[in-house]
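1. The following block contains a protein sequence and its predicted model.
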Amino acid sequence: MSGATILEVFPSYALEEILRRDGVKTVFQPVVDLFGAKIWGYEALSRGIPPMDSPTELFDAADRFGKLWELEQMCRDRAMDRMSSVIDSEDKRFFINVTPTVFLDDRFPESFNGFVVERCDISASRVVIELTEREEVSDYGKLSRRVEGMKEQGFRIAIDDMGSGHSGLLMLASCIPDYIKLDMGLVRDIHEEPRKQHIVRSLIGLASQVESRIVAEGVETWEELETLMRLGIRFVQGFLFALPSEGPAELSDEFRERVQSIWKELQQREGENLDGLLSLTTRAKAMQKNECSCKELWYLMKNTAEFDHVVVLDGAKPVGLITRNDFAAKMGGAYGFHLFQNRPIEEAAKRNFLSVSHSCSVRLLSRLAMERCPEDIYDPVAVVDARGGYLGTVTMKQVIARSAEIEVRQALTCNPLSGLPGNQDIQRWISCAQQGGGAFSLIYADLDRFKEYNDTYGFVEGDELIKLTASVLQEGLMELGCRAMVGHVGGDDFVAVISGPLPEDYLDAICREFDRRKLVHFKDEDVRTGGYSSTDRKGEVCRVPLVTLSLAVLDSDRLGDSLHPARIAEIAASLKHMAKRRTSELGKSAWVQERRSYSTSEG
């Protein structure tokens, strides 16, 4: 090969050169916490030197030539050195990739343990051992024992690429990981593929049952991110946030604002007032750093029974939380008081406490709070303004009580048959869409010839057809994420509010899907002939076609700026008659779109 070096021609020489020269470098890719719109951790990734700088070629060669142990040990050592020198934060997690073969090697416990990482000034509790799922595990019993041994030292465990291989569930059952990382194949274009959304939703439920957290890898677009947020994913990583780099990445203010905007839309969809958390917030005791010593605070808490916790501030921003129980544990014992008495209070404070924006919903906060460590789970939560300034705290007792109130309120307003929100929520959605100032669409959907179907097939089957309609509408608009909200007016009438543009192919797909799935609710003979005999409203026997779905679509650019939501609903309801005529002419489900404009001067 003309011009080719020996390293390019013989991969084994290139690998030996990398091992001889310690020729790997560590790069970091951030893991983002969407709930706080902040960097929560980093995955340490290894790169070789040319011509074997590709990590895939590097590790494939090491596996092929029996050097996987040596290479991975070099990568781990380099990663630990880089972590301690580059990233200075006590609350960040570090993900380190380990193949099952190396993890199960009898040399692993000696080469990588709590003492090793502590020499790098890193706590084992911050290190996540990420086991790849692409390689088959030879001994699941040994895997379970090795995982337990590492967990006892404080390490966390993650399963990588869940959903890409053949052994994921067996590995999950064997080690019960702290984190499950979704394969990027499940994440890619998830906003366009409902089946992927169903799979991810199932994995989220599974993770919840075994007390694991999901991390979605390979996020590259805002559409993917919005869908993941709607599904309930909290932790993500991918090129949308940052490329792997030698230094720690930072999130832009623009990114944070956009994530917070999506959360607000999701919370509005849940039917919770955004000021719900703010109404619970009380201005708890707060002290500046260096304001007093631990000894002074000790006697203050001891003599004031209602003084349950204190927030430590650095200027306007909270930087620490001291609770009575945790403070007593630190100050107690034979040496605790002598160790802390003359130190400033911030040295005894929890620095990794939960802090949320005042716009956070109560239900979202309850999820965040319950994901904390067992010893922190009932700690109060600091509430901050848009700039991170301290506003006060809320207790878990308040959060639990308010969550119960919200659940009861929503249960009363939701339709008991479909489980969808009712008229109050629909009107609120329309008002919010108007106030937002952007374009939105309103869909009024109902069933044609539903009364005759109910009379002929019975109320039980009629209820099933209502449930089918709700399901088709929800699934058909699912890919739009938090931009689409579906409500049930009552009977066979539904309303959907969509912010932003509404592609016409979504409407076509909904109509086709309804016509396909409705057939199981008719007798075979009726399906074959396209109709059945029934009694009309006048009591006369007539031939009735199969039920169809009519969709009346109204765009916001056809409306005045100040039309009342109830008036908008009336306009959409009148449009449905045009839709019904169209479905009757076509003999199948169909939609129509309003072309007229309206103003507040109309009746």
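-> Nice, thanks for sending it over. Fair warning: this is a prediction, and the values are worked out from it, not measured in the lab.
2. use CA for all of it now, contacts and neighbours both
-> Fine.
3. Show me what stretch 153-165 is in contact with.
-> 113-114, 124-135, 147, 150-151, 168, 171-172, 177-186 (Cα atoms under 8 Å, 6 or more residues apart in numbering).
4. Of these, which belong to helices?
-> G114, V147, M150, K151, G168, M171, L172, M184, G185, L186 (DSSP state H).
5. which among these end up buried?
-> Buried members of the ones in helices among the contacts of stretch 153-165, scored by 16 or more other Cα atoms under 10 Å, are G114, V147, M150, K151, G168, M171, L172, M184, L186.
6. Looking at those residues, spot the one nearest S12.
-> M184 (30.2 Å; Cα to Cα).
7. coming back round to it: and the ones in helices among the contacts of stretch 153-165 as TSV, adding distance to L507?
-> What follows is these, written out as TSV (distance: Cα to Cα, whole Å):
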residue	distance to L507
G114	57
V147	50
M150	53
K151	51
G168	37
M171	42
L172	40
M184	29
G185	27
L186	25
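8. let's bring in a second model and compare:
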Amino acid sequence: MQYACANCGIEMEYHEAGYLFLHNEKRLNLPLTGSVDKTEEGLYVLPYDNLDEVYGKLSEIETVLVEEEWTCSFNCSEKPGPFRPAEEFLQLIKYREMVKLIQGGQFTSHLQPIIDLSDFSLFGYESLLRSNSGHNRINPGELFEAASRTGFHSMLDQKARKSAIESRQGQVEPGTKSFINFLPSTIYNPEFCLRHTFKIVNECNVDPKDLVFEVVETEKIEDVEHLRSVLDVYKREGMKVALDDVGSGFATVEMLSLLQPDYVKIDRSFINHCDSDEDNQEFLREVMKIAGELDILVLAEGIERKEELLFCKEIGIHYAQGYFIGKPQEEAMEPFEETLFV
């Protein structure tokens, strides 16, 4: 199987049997046993019968390989393919099934409802990535972790956006928002990297105004200027943007003024028992004050109790989502009735 590196386009081919090659510019020796040849150029050549065997051999000497800056390659013939740093090569072998899943794009999106607290009507859905590979269900968190370790986080993030946009077809009515997560760290050049996403929007005949691209892991953002450039490109194309998991570090006039999101989503930790927790109440009121000054809409996520929902409505929070309202499902939910929440 071949796959393209998400970042630089270098191709690599998995070989279930063949030859493993290890090279070091300093022509150092490796503590290897078994059937192994070493050339005059300091290149080790080891035949193998399966990739688990390759991973096992390399894991035994991983520390040496990494510290001495060895590079690795494999091929079905005795001619090496592209070399990669040992640490990266090990991750690509270890997580090869997830890499195949990412490359194949076997994904679907589950939809979690978001309601308008003014009248409890359906406002939109958050699209949440799920694997769609039969019985082989993979936790999305584990999938993104593997993608990050193997350099496939950009490709995964792109395919997740594609799945979320396509999931609207046939079940989400025009005018209903779709909140779609994305990782700013995977978008190196927004003018180039987002072309694929905008192409899918056009192909699916989706109104850009119905899409809200949501920054995940907001408080971990270090390059704020880069994030602003990404958000600006989304907004230029007619789409909305949101900051996810907003906490005290980002709920400032300066930061929100700089990024100018259309929505902010309040982290679950500040919603938890907000009907009785005075610290959470103080934080939520401060966010509402800042958001009101900047004309930003506020969404409370992680609503798990009726009391939390009603307190959020009382202080003027605009939208809400959480298990109390509805869990993520494969299909869009039926319209809500106000009596469900009061």
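-> Great, that's in hand. In this text the structure is predicted, and so the values were computed from the model without any measurement.
9. could you say which helix or strand contains S471 of structure 1?
-> Under the criterion of DSSP states H and E, S471 of structure 1 resides in helix 459-477.
10. Now do that helix: which elements does it pack against?
-> helix 450-457, strand 484-490, helix 504-517 (3 or more Cα pairs under 8 Å, 6 or more residues apart in numbering; DSSP states H and E).
11. Let's see that with 10 Å instead.
-> Other elements packing on helix 459-477 of structure 1 under the criterion 3 or more Cα pairs under 10 Å, 6 or more residues apart in numbering; DSSP states H and E are helix 194-209, strand 440-448, helix 450-457, strand 484-490, strand 493-499, helix 504-517.
12. would you turn the buried ones among the ones in helices among the contacts of stretch 153-165 of structure 1 into JSON lines with distance to A37 of structure 1?
-> Shown next, in JSON lines, are these (distance: Cα to Cα, whole Å):
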{"residue": "G114", "distance to A37 of structure 1": "30"}
{"residue": "V147", "distance to A37 of structure 1": "31"}
{"residue": "M150", "distance to A37 of structure 1": "30"}
{"residue": "K151", "distance to A37 of structure 1": "28"}
{"residue": "G168", "distance to A37 of structure 1": "29"}
{"residue": "M171", "distance to A37 of structure 1": "31"}
{"residue": "L172", "distance to A37 of structure 1": "28"}
{"residue": "M184", "distance to A37 of structure 1": "21"}
{"residue": "L186", "distance to A37 of structure 1": "22"}
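13. Touching, P140 of structure 2 and L129? I think so.
-> Yes - here P140 of structure 2 reaches L129: they are 6.6 Å apart, a contact under Cα atoms under 10 Å.
14. Comparing these two, which shows the higher neighbour count?
-> L129 (23 against 13; other Cα atoms under 10 Å).
15. Isn't the more buried one up against F107?
-> Yes - the criterion here is Cα under 10 Å, and L129 of structure 2 meets it with F107 at 6.9 Å.
16. Give the intersection of the neighbour lists for the two.
-> K159, A160, S163, A164 (Cα atoms under 10 Å, 6 or more residues apart in numbering).
17. Could you give the number of residues near the closest residue to the first one other than its chain neighbours?
-> This points to K159 of structure 2. Excluding the flanking residues, the one nearest K159 of structure 2 by Cα to Cα, 6 or more residues apart in numbering is G105, at 6.4 Å. Around G105 of structure 2 sit 19 other residues, with neighbours defined as other Cα under 10 Å.
18. Trace G105 of structure 2 over to structure 1, please.
-> Mapped onto structure 1 by TM-score structural alignment, G105 of structure 2 lines up with D22.
19. cool, and I115 of structure 2?
-> With TM-score structural alignment as the criterion, I115 of structure 2 pairs with V32.
20. contacting residues for its match?
-> V32 of structure 1 neighbours (Cα under 10 Å, 6+ apart): 38-42, 215-216, 234-238, 241-242, 251.
21. So it lies in a strand, does it not?
-> Yes - per DSSP: H, G, I helix; E, B strand; the rest coil, V32 of structure 1 lies within a strand segment.
22. From K264 of structure 1, how far off is it?
-> Distance of V32 of structure 1 to K264 of structure 1, computed by Cα to Cα, to the nearest Å: 18 Å.
23. What ranges does the stretch 501-603 of structure 1 have for its strands?
-> With DSSP state E, counting those that start in this stretch, the ranges of strands along the stretch 501-603 of structure 1 come out as 531-535, 541-545, 548-555, 590-593.
24. Could you do the stretch 201-342 of structure 2 as well?
-> Going by DSSP E, counting those that start in this stretch, the stretch 201-342 of structure 2 shows strands at 211-215, 240-246, 263-266, 297-300, 319-321.
25. could those strands be laid out in CSV, adding mean neighbour count?
-> Formatted as CSV, those follow (neighbours: other Cα atoms under 10 Å):
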stretch, mean neighbour count
strand 211-215, 25
strand 240-246, 23
strand 263-266, 24
strand 297-300, 23
strand 319-321, 26
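26. out of the ones you listed, which comes closest to E88 of structure 2?
-> Nearest of those to E88 of structure 2, taken as Cα to Cα: strand 211-215 at 27.1 Å.
27. what's the average distance of the closest one to structure 1?
-> With mean Cα distance after the TM-score superposition for structure 1, strand 211-215 of structure 2 departs from structure 1 by a mean of 0.5 Å once superposed.
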